[in-house]
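Engineer: Just the structure for this:
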Amino acid sequence: MSLLKQTTYQSFTETTAKELALALNLFSDNPELSCKEIGDGNLNLVFHIVDEKNGKGVIIKQALPYAKVVGESWPLTLKRAKIEADALKIFGSIAPNYVPEVYYTNDVLAVTVMEDLSHLLIARKGFIKGETYPLLSQHLGEYLARTLFFTSDYGLSPSVKKEQVQQFINPELCKITEDLIFTDPFYDAETNEFEAGLRAAVEDLWKDGELKFHVNVLKKSFLTEAEVLLHGDLHTGSIFADNSATKVIDPEFAFYGPAGFDIGQVFANLLFQVIVNEQNQALFIKHLETVWNVFEDQFTHLWNTENKENLAQSSAFLHYNLAKFFEDALGFAGCELIRRTIGLAHVADLDSIVEEQTRLAAKRKSLELGGILIKQRKEIKDLGAFIGTVKGVL
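Structural biologist: Sure thing, here's the model as predicted:
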């Protein structure tokens, strides 16, 4: 039976991935296809297929019914593949310059076939290698402004917004976020992983009742505020880039939530480079500033020109929303800094530091800054205060 007519799920191999590419007629006549499984994440298979005759390539991504990091004892819904594909299509229609093109999707096989981005590099890997990606922060500011505005109540009609909220109900993957970002790092959970040299700082964090109160407030926002369609996992490992292009991938955690969450994820993952990259510290601080400044400018323009809610077309209400987004982003960034330091899923920005004391010092700064951003997010009123807070920890 042709894979295009398959009625039951089967996990792909390099052979079946090539079969699908051929069945979709994505290449020239009689292509010479090579295929390599390149996935390095925990939830999916990713195949890079290239026609050796002309170098044209595609990516085939398939969701697995379990988490690779744990195995079949951690089952996962295959519905996330449809959520990811639908999110890519919506984000691609809103911000086409910053999202890979989708060629084909199959809900039964949990497969998405999309544009080959192998000429670009995962931004986190590039940063660690010394790349600085001068346009990345401008592109991310524009991506955030467009996706967060055009999926909100102010960029959509009420009926379409509510239909999309329903379409992107994503309980299984949201539960992963709820646990790994907002719960487990703040008590002695089995999923936590950290070095012995951090034990004292971590135990102080676990004892901090004020911190845990504020994390609960942020978690409540994540659970209850369906403001916009979020990417849901917008770290530098979900961004391909070079010096002129930026592409956002992997929105399988997409759902309707608070706008500040995606912004905060971007903030935090740039902050890791601010913390560890002394040579380019000023440059990454500039990246932080540019993300917010471009986002604020672009969102303001869209608010004033594309707003579908007549009563909302006031500068006071716009500034209220922007202030809320900024405050939320700081808090969510703080949670991301902490969970990536002591939780289940770390970042190479920190873990790849070879010298132990240097690595531990960077991780302590990440924990300290995370706690400050969570607890003082209401007092940090603007970008200048944010940058000043960051510099105070460095």
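
Engineer: Only C-alpha atoms from now on, for both contacts and neighbour counts.
Structural biologist: Noted.

Engineer: List the contacts of the spatially most central residue of the chain.
Structural biologist: When Cα atoms, centre = their mean is applied to the chain, the residue found nearest the centroid is residue 234 (1.3 Å). For residue 234, the contact set (Cα atoms under 8 Å, 6 or more residues apart in numbering) comprises 248, 251, 262, 265, 266.

Engineer: next up, for comparison:
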Amino acid sequence: MTFEDESTSPSAAPLSTQELCAWLKAELDIDAQSADEIGDGNLNLVYRVRTSDGSVIVKQALPYLRLAGEGWPLTVDRARIEATALSLHNELSPGGVPNLIHFDADQHLIVMEDLRDHVIWRQTLIDGSLPAGMGAQVGEITARITLGTSDVLVPADNRKQLLKDFVNPELCAISEDLVFTSPYIDSPSNNIDDSSRELAERLRRDSELFAESKRLLWAFKTQGEALIHGDLHTGSVMVTDGDARVMDPEFAFYGPIGYDTGNVLAHLAFASTRHDLLGNQEQVKLITEEALTFWEVFVETIAELWPDSEPWQETFLARVLEDSASYAATEMIRRMVGMAQVADIESLELPQRYEAKQRIGRNARWLALGRPVRTVEELWDRAIHD
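Structural biologist: Model prediction:
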């Protein structure tokens, strides 16, 4: 399903909880009884609305980056992109994302299924309460969505329409700045404290690493292989026993497949590094199994979907693996010194947080500048090396 482009529509004022309940009743005949803001994300207002027969989640896009405030204007068209992506993702990987109930272009509102029995994948990794099989499920979802929107499977005319539907310049610009540029310069968006100051200073002197980041920025901007999530990591997946759902695809655009897979592996490496420094070796082992299984199932699903008429599957997967290592490196660096850092590391006490950031910075450099990886085991060993 494709929704109408709303990029020129005026920004709607944030709805109060009372206004939201009234809107749901008037527009969708949903018996909304109360609403609470529950969002702790960087972009949107998020509400849980209790109804007479359960609950729904409502997201409203604001005309600015919520994390930074009104001084950072941001398009509300991201709500259309997210709604369109959720609809398409559910077609390609049924049950892999929250069910979309309604999108309203005038209010920039998305109404979706409430996954209230699920928790954020990152939190289960931090707590050591990880449900089994989540890496496998995310690997399958990622493969079905990326290959299912690529030239390998999509007729040329359909793909050109998808490219048009997912032009996403403002949110891409956020990634282009925060991931590939700001960590290597003295940027006001960086988040530097005693645990990261030494690493930040070293990054500003590392011309070789900065050059590699700029090369990857070029690929990020020009290598439109498939519709990627654009912000896929352990904080954008909800999990419970037997079920993983990928959410928040407002950064979706046509880009390099390895950006998504690399980000997932980077965030699993954060969790592994945390538990290694805390002495929880059993958790390190479990996270390693999840990371390797994520890639193995991704590969298996690609093989299942790959047409016999395209005799270059091995070359394709080798390229995605190399890209995954490179983009894992940029994500590891970004989350150590840039905006929007990760609880896996930030919740550590200062001596351990310092050691984590030093280690992750070293490992990221090795991933970015070492010889190309040939196996996912090699990628993972570099990502978590102590």
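
Engineer: Mind checking the TM-score on these two?
Structural biologist: The TM-score (TM-score structural alignment, normalised by the length of structure 2) is 0.93; 373 aligned residues with a Cα RMSD of 1.6 Å.

Engineer: picking up where we left off before, what separates the counterpart of the residue nearest to the centre of structure 1 in structure 2 from residue 261 of structure 2, distance-wise?
Structural biologist: The equivalent of residue 234 of structure 1 in structure 2 is residue 232 (alignment by TM-score structural alignment). Residue 232 of structure 2 sits 8 Å away from residue 261 of structure 2, going by Cα to Cα, to the nearest Å.

Engineer: So the match of residue 234 of structure 1, which state does it fall into?
Structural biologist: Using DSSP: H, G, I helix; E, B strand; the rest coil, the structure places residue 232 of structure 2 in coil.

Engineer: distance between the ends of stretch 59-77 of structure 1?
Structural biologist: First-to-last residue span, stretch 59-77 of structure 1, Cα to Cα: 21 Å.

Engineer: Read off where that stretch ends up in structure 2.
Structural biologist: Going by TM-score structural alignment, stretch 59-77 of structure 1 sits over residues 57-75 in structure 2.

Engineer: Equivalent analysis for stretch 133-141 of structure 1, please.
Structural biologist: Going by TM-score structural alignment: stretch 133-141 of structure 1 matches residues 131-139.

Engineer: contacting residues for the counterpart of residue 374 of structure 2 in structure 1?
Structural biologist: Using TM-score structural alignment, the partner of residue 374 of structure 2 in structure 1 is residue 381. Counting by Cα under 8 Å, 6+ apart, residue 381 of structure 1 makes contact with 323, 327.

Engineer: Could I get the full set of helices for the stretch 51-200 of structure 1?
Structural biologist: 79-94, 123-129, 136-150, 158-167, 171-182, 199-207 (DSSP state H, counting those that start in this stretch).

Engineer: Turn these into CSV, columns for mean neighbour count and distance to residue 36 of structure 1.
Structural biologist: Shown next, in CSV, are those (neighbours: other Cα atoms under 10 Å; distance: least, Cα to Cα, whole Å):
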stretch, mean neighbour count, distance to residue 36 of structure 1
helix 79-94, 21, 20
helix 123-129, 18, 20
helix 136-150, 24, 28
helix 158-167, 14, 33
helix 171-182, 17, 27
helix 199-207, 14, 41
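
Engineer: need those in TSV with distance to residue 73 of structure 1, can you?
Structural biologist: TSV is the format used below for the helices of the stretch 51-200 of structure 1 (distance: least, Cα to Cα, whole Å):
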stretch	distance to residue 73 of structure 1
helix 79-94	18
helix 123-129	30
helix 136-150	35
helix 158-167	28
helix 171-182	15
helix 199-207	28
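
Engineer: Out of those helices, which is closest to residue 71 of structure 1?
Structural biologist: Proximity to residue 71 of structure 1 (Cα to Cα) singles out helix 171-182 among the helices of the stretch 51-200 of structure 1, at 15.3 Å.

Engineer: Pull up the aligned stretch in structure 2 for the closest one.
Structural biologist: Going by TM-score structural alignment, helix 171-182 of structure 1 lines up with residues 169-180 of structure 2.

Engineer: Okay, strands next: where are they in structure 2?
Structural biologist: 32-37, 44-51, 54-61, 100-104, 109-113, 119-120, 226-228, 237-240, 243-246, 253-255 (DSSP state E).

Engineer: For residue 214 of structure 2, find the nearest of those strands.
Structural biologist: Set against residue 214 of structure 2 and scored by Cα to Cα, the strands of structure 2 come closest in strand 253-255, at 15.5 Å.

Engineer: Have a look at how far, on average, that closest one is from structure 1.
Structural biologist: Overlaying structure 1 shows strand 253-255 of structure 2 at a mean distance of 0.3 Å from the equivalent residues (mean Cα distance after the TM-score superposition for structure 1).
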